[in-house]
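Peer 1: Sequence plus predicted model, see below.
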Amino acid sequence: MAMIAHLATSSEQEAATGARMLMPMPPPPPCTTVAARMQACDVALPTLQPCRLPCQQLWAHRGKPQMHVAVRQLRHRLSPHMRMPALDLPKLAQIEAEEARIYHDWRRTVCWPLSMADVQRFIALCTGGDGALRTTPVWIRSHDGHSQLPMVPAHHSAERLAQLLRLLADGAVGVGMTAAVQVLALVNNAHAFRDGNGRLGRALFNFCLHRAGLPDQCFLPLKTLTVLSQGGYEIRLREAELYDRWDGLYGYHCTTTELYAWLGEQPAAPDQNEDV
């Protein structure tokens, strides 16, 4: 079920049940099989070629066996039960291009280690706001309005984000793919800002990979791949939150990286003439 964020009203706060909680730290490491796959992704990072038009490339190569295999891996066995918005390829391509542009502009302005000010500046850039941490309750609600879920309380979310930046600087969440997957999930779980949390998580995912050798011109299109997964990412995130099962998330992002690597090797011949 796709969700959108909104501020809670007083009546909704009274009805809050099953609120989202902070994920335990540190996250569990991947199993042996998934760890080997993640290590292979780390080794391959410096060799990846940039995919300039990821939405169009994904559409152009939709009939190829490699795409079918990747899509099956991105989706979850519960994906058929998810209510997802209709695919709007031109809009998605525009969103993805803007995310990549803002990320690259932001990355050129930061130094290591990342500070809270760096993160807040990214939020300000991508939302057109001031980058302030939220101080009020926030919920996510399904597109049909029938379901809603309270997020982590504001003071806990701010503390978690500060903690996460310290752990990232110390190498306590690993490097490369391990750091990228953990940081993305933990940022989404904390939901420290009123808006821009997903974009921040995706930016930090790419930032971790760039520090591990991903070429500067590359930007993994996680927004597009999340849509392609038909809820596959969201379901795996909830499995990690509720049951501390992380292998699904680790494996999902191995697939995203492998698919991006494959797309970068394909000829740039997007099919833009068919009705999507």
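Peer 2: Sure thing, it's come through.
Peer 1: Could you use CA atoms for every contact and neighbour count after this?
Peer 2: Will do.
Peer 1: Can you tell me the SS state at the closest residue to residue 173 other than its chain neighbours?
Peer 2: Excluding the flanking residues, the one nearest residue 173 by Cα to Cα, 6 or more residues apart in numbering is residue 179, at 5.2 Å. Using DSSP: H, G, I helix; E, B strand; the rest coil, the structure places residue 179 in helix.
Peer 1: ok, residue 179 - contacts?
Peer 2: The neighbours of residue 179, taking Cα atoms under 8 Å, 6 or more residues apart in numbering as the test, are 168, 173, 205, 208.
Peer 1: Would you verify that residue 233 is located in a helix?
Peer 2: Yes. Checked against three-state DSSP, residue 233 lies within a helix.
Peer 1: thinking again about what came up before, which of the contacts of residue 179 has the most neighbours?
Peer 2: Counting neighbours by other Cα atoms under 10 Å, residue 205 leads these with 25 neighbours.
Peer 1: returning to that earlier point: want to try a markdown table for the contacts of residue 179, with secondary structure and distance to residue 143 as columns?
Peer 2: Shown next, in a markdown table, are the contacts of residue 179 (DSSP: H, G, I helix; E, B strand; the rest coil; distance: Cα to Cα, whole Å):
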| residue | secondary structure | distance to residue 143 |
| --- | --- | --- |
| 168 | helix | 34 |
| 173 | coil | 33 |
| 205 | helix | 26 |
| 208 | helix | 31 |
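Peer 1: and which of these is nearest residue 110?
Peer 2: Proximity of the contacts of residue 179 to residue 110 (Cα to Cα) peaks at residue 208, which lies at 13.1 Å.
Peer 1: what's near enough to touch the closest one?
Peer 2: Each residue near residue 208 by Cα under 8 Å, 6+ apart is listed here: 175-177, 179-180.
Peer 1: second one coming, line it up with the first:
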Amino acid sequence: MEGNVVERKLLLYPDLKSLAVETLQYVDRTNKLLALHGHRNRAEQLQIIHSDESLAVLRHSLSPYYMLRNPPTQAASRSLSEIEVMSNLTQLFAGCIEQYRPLQFYNFIETLGCLLLEKPTSLRKGPIFTTVDRQGSRVKYPDADHIEPALNNMHRFILSRKDSLPDVATAVVVSTALLNCHPLVDGNGRAARILLNFLLLRSPQNYLYFYDAYSAAQGGYQIRIRMAETLGDWDELMGFYCFLIGRMCGG
């Protein structure tokens, strides 16, 4: 920590075999549900997100404190724009999971950024921070020279797990790793959700609306992802996604 700047360290990948037995069983059940390619349509998913009281379990005991510092914001068309971007990247992503080609994976991430931002973009070259909070603190993401090694680790991890797809554990770890290294100047959250859907073998036709669902959790997602990053506690984040996917897929 340097003054009011908290430096985020690069993600340490978990040993997935060390997850709690209950978590591994939950992940396995959810993977089987995903393999059926079942899904609810957009209207059904949003109805669940906005009216299903069972989603209250996605909140965290710290949610009230989180919401005080982070008032809810919502971009109504965010998920629809993610689907449009995904539809243009299916072939490029398929090439990325065939074999280890670092430049091809960099190109996938850069193209993802270009489509999200609707302008030419590349992997970031300089420092990037969160906005300053009410106490004057902000978080600095890992330096730009760590981005390519971080993407290499992501790519290798995906390839080591590709025969297990669709797999919640793989998707959660990789999307968390992308958010951790923040390779784009903007649009990293959207990129992570699109990557999540790719690794869950979804398509534009059965896309899962994670952006809309995160708001229902009232900070439960953000708190759990920080627990995974900083404490190495992945069980709660895995359980969060398994429950959410089960509700959104009709399980």
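Peer 2: Received it, and whenever you're ready, just let me know what you need. Every value quoted in this text rests on a predicted model; they were computed, and no experiment measured them.
Peer 1: circling back: could you turn the buried ones of the contacts of residue 208 of the first structure into a PyMOL selection?
Peer 2: Those of the contacts of residue 208 of the first structure that count as buried under 16 or more other Cα atoms under 10 Å are selected in PyMOL with:
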select buried, resi 175+176+177+179+180
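Peer 1: Which parts of the stretch 51-200 of the second structure are strands?
Peer 2: Shown for the stretch 51-200 of the second structure, the strands assigned by DSSP state E, counting those that start in this stretch span residues 138-140.
Peer 1: the helices in it, which residues?
Peer 2: 63-69, 78-87, 90-96, 102-117, 147-161, 168-181, 188-199 (DSSP state H, counting those that start in this stretch).
Peer 1: With respect to residue 205 of the second structure, which of those helices lies nearest?
Peer 2: Nearest of the helices of the stretch 51-200 of the second structure (Cα to Cα): helix 78-87, 8.5 Å.
Peer 1: Residue range in the first structure corresponding to the closest one, please.
Peer 2: Under TM-score structural alignment, the match for helix 78-87 of the second structure in the first structure covers residues 95-104.
Peer 1: Same check on stretch 221-234 of the second structure?
Peer 2: Taking TM-score structural alignment, stretch 221-234 of the second structure hits residues 233-246 over in the first structure.
Peer 1: Now do the buried residues in that stretch.
Peer 2: Quick answer for stretch 233-246 of the first structure (16+ other Cα under 10 Å): 233-241, 245-246.
Peer 1: now stretch 47-59 of the second structure
Peer 2: Neighbour counts over stretch 47-59 of the second structure (16+ other Cα under 10 Å) mark 48-49, 55, 58-59 as buried.
Peer 1: check contacts around the residue positioned nearest the centre of the first structure.
Peer 2: By Cα atoms, centre = their mean, the mean C-alpha position of the first structure lies nearest to residue 202, the distance being 4.2 Å. With contacts defined as Cα under 8 Å, 6+ apart, residue 202 of the first structure is in contact with 184, 222-223.
Peer 1: Format these as CSV; extra columns: neighbour count and distance to residue 53 of the first structure.
Peer 2: Listed next are the contacts of residue 202 of the first structure as CSV, based on neighbours: other Cα atoms under 10 Å; distance: Cα to Cα, whole Å:
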residue, neighbour count, distance to residue 53 of the first structure
184, 22, 23
222, 22, 13
223, 17, 13
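Peer 1: Looking at the second structure, which of the residues you listed hold up?
Peer 2: By both residues aligned by TM-score structural alignment, their matches' Cα atoms under 8 Å, those still in contact after alignment to the second structure are 184, 222-223.
Peer 1: Need these in a markdown table (columns: distance to residue 5 of the first structure).
Peer 2: Below are these laid out as a markdown table (distance: Cα to Cα, whole Å):
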| residue | distance to residue 5 of the first structure |
| --- | --- |
| 184 | 17 |
| 222 | 19 |
| 223 | 16 |
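Peer 1: Looking at these, which one is closest to residue 120 of the first structure?
Peer 2: Residue 120 of the first structure has its nearest neighbour among these in residue 184, at 15.9 Å by Cα to Cα.
Peer 1: Could you count how many residues lie near the spatially closest residue to that closest one that is not a sequence neighbour?
Peer 2: Using Cα to Cα, 6+ apart and skipping residues adjacent in sequence, the residue nearest residue 184 of the first structure is residue 201, 4.4 Å away. Neighbour count for residue 201 of the first structure, taken as other Cα under 10 Å: 23.
Peer 1: Return the residue of the second structure aligned against residue 201 of the first structure.
Peer 2: Superposed on the second structure with TM-score structural alignment, residue 201 of the first structure falls opposite residue 192.
Peer 1: Tell me how far that match lies from residue 25 of the second structure.
Peer 2: Using Cα to Cα, to the nearest Å, one obtains 25 Å as the distance from residue 192 of the second structure to residue 25 of the second structure.
Peer 1: cool, and residue 221 of the second structure?
Peer 2: Here residue 221 of the second structure is placed at a distance of 21 Å from residue 25 of the second structure (Cα to Cα).
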